[in-house]
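the amino acid sequence is not available; the structure is as follows:
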């Protein structure tokens, strides 16, 4: 699955959940609390493929899934640049010390598995907005093409 396909499908699932919660009158804080990993596994099992095995994408105690992706992640499904006969498809905007570029066959992708920043409740509340708005800068093909 391409980055843009995942991005769009996931964003639409996220939007539907938030709209459902807003229709119930939940506050911003209650909505963010709803996206706690343990609750999402029970309440929204189709939101993430890892939920079926109760597997977390990051090893953090209070994982919040509201920003299931990072606003600092950058991608272009068609590739960003060539590096030593390999194509880079993604990178971290701030070059986090917790991430690195992983090489998979002839592709280079950002590996954020050791970075937990966007999954804390504090970070989510500070950056709370419509998921597509928060993530608007991620798809660099929109900016560069």
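Yes, it's here. Since the structure is predicted, the reported quantities are computational estimates derived from the model, not experimental observations. Numbering: from 1, shown residues only.

alpha carbons only for contacts and neighbour counts from here, please
OK.

what's the single longest helix in this protein?
Ranked by residue count and defined by DSSP state H, the top helix of the chain is helix 3-23.

contacts for it next, please.
For helix 3-23, contacts defined as Cα atoms under 8 Å, 6 or more residues apart in numbering pick out 31, 47, 66, 75-77, 130-132, 139.

check stretch 88-95 too.
By Cα under 8 Å, 6+ apart, stretch 88-95 touches 72-82, 99, 101, 107-110.

list the buried residues of it.
Applying a neighbour-count criterion of 16 or more other Cα atoms under 10 Å, one finds 88-92 buried in stretch 88-95.

if we can go back for a sec, can you flag the buried ones in the contacts of helix 3-23?
Using 16+ other Cα under 10 Å, the buried ones in the contacts of helix 3-23 are 31, 47, 66, 75-77, 131-132, 139.

among those, which lie within strands?
Cross-referencing the buried ones among the contacts of helix 3-23 against strands under DSSP state E gives residue 75.

let's bring in a second one:
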């Protein structure tokens, strides 16, 4: 699956949940996206939910910003780096992020970073429109 395909599908799943919870306050909505609640109430939101598995080992994991506003991608490639094509990177160069480097590609590895899964970060960047929060992520437009 391409980054763009995942991005669009996930944003649409997010919007569907937001639309059904329109009566909740912003704080209640953010609380709804806590991992334990999402596993029970939105099992199709994430493939890991079926195994009750977290993408990041963080006790207070919140899934509102599954995908990070600091992530950047282009399925066609962003630039050449070390004779490899860079397809994604972290715009804040998080100290907890790394890169997957293959023979001819480089992809951002966010598995060590929990920045977008903390509720204080979510509240700082909160909008009900996930695509609006993520407007800088997709470089391929």
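Right, received. Where do you want to start? Model, not experiment: these values are computed from the prediction.

what TM-score comes out when they're superposed?
Remark: TM-score between the superposed chains equals 0.95 [TM-score structural alignment, normalised by the length of structure 2]; 140 aligned residues with a Cα RMSD of 1.0 Å.

ok, back up a step: need the buried residues of stretch 88-95 of structure 1 in TSV (columns: distance to residue 38 of structure 1).
Listed next are those as TSV, based on distance: Cα to Cα, whole Å:
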residue	distance to residue 38 of structure 1
88	34
89	31
90	29
91	29
92	27
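
can you redo those residues as TSV with secondary structure and distance to residue 54 of structure 1?
Shown next, in TSV, are these (DSSP: H, G, I helix; E, B strand; the rest coil; distance: Cα to Cα, whole Å):
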residue	secondary structure	distance to residue 54 of structure 1
88	strand	31
89	coil	28
90	strand	27
91	strand	27
92	strand	27
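
so which of these comes closest to residue 56 of structure 1?
residue 92 (20.6 Å; Cα to Cα).

to which residue of structure 2 is the closest one aligned?
In structure 2, the residue matched to residue 92 of structure 1 (TM-score structural alignment) is residue 90.

ok, now residue 74 of structure 1?
In structure 2, residue 74 of structure 1 lands on residue 72 (TM-score structural alignment).

roughly how far does the residue nearest to its match when sequence neighbours are not counted sit from residue 27 of structure 2?
Spatial nearest neighbour of residue 72 of structure 2, chain neighbours left out: residue 137 (4.5 Å); criterion: Cα to Cα, 6 or more residues apart in numbering. In this view, residue 137 of structure 2 and residue 27 of structure 2 are 24 Å apart by Cα to Cα, to the nearest Å.

which of the two has more residues huddled nearby?
residue 137 (23 against 11; other Cα atoms under 10 Å).

corresponding residue for that one in structure 1?
Aligned partner of residue 137 of structure 2 by TM-score structural alignment: residue 138.

with residue 30 of structure 2 instead?
By TM-score structural alignment, residue 30 of structure 2 lines up with residue 32.

right, and that match touches residue 66 too?
Yes. Here residue 32 of structure 1 reaches residue 66: they are 6.4 Å apart, a contact under Cα atoms under 8 Å.

tell me the secondary structure at residue 27 of structure 2.
helix (DSSP: H, G, I helix; E, B strand; the rest coil).

er, residue 87 of structure 1 I mean
Classified using three-state DSSP, residue 87 of structure 1 is strand.

secondary structure class for the residue nearest to the spatial centre of structure 2?
By Cα atoms, centre = their mean, structure 2 has its centre lying nearest to residue 67, at 0.7 Å. Secondary structure assignment for residue 67 of structure 2 (three-state DSSP): coil.
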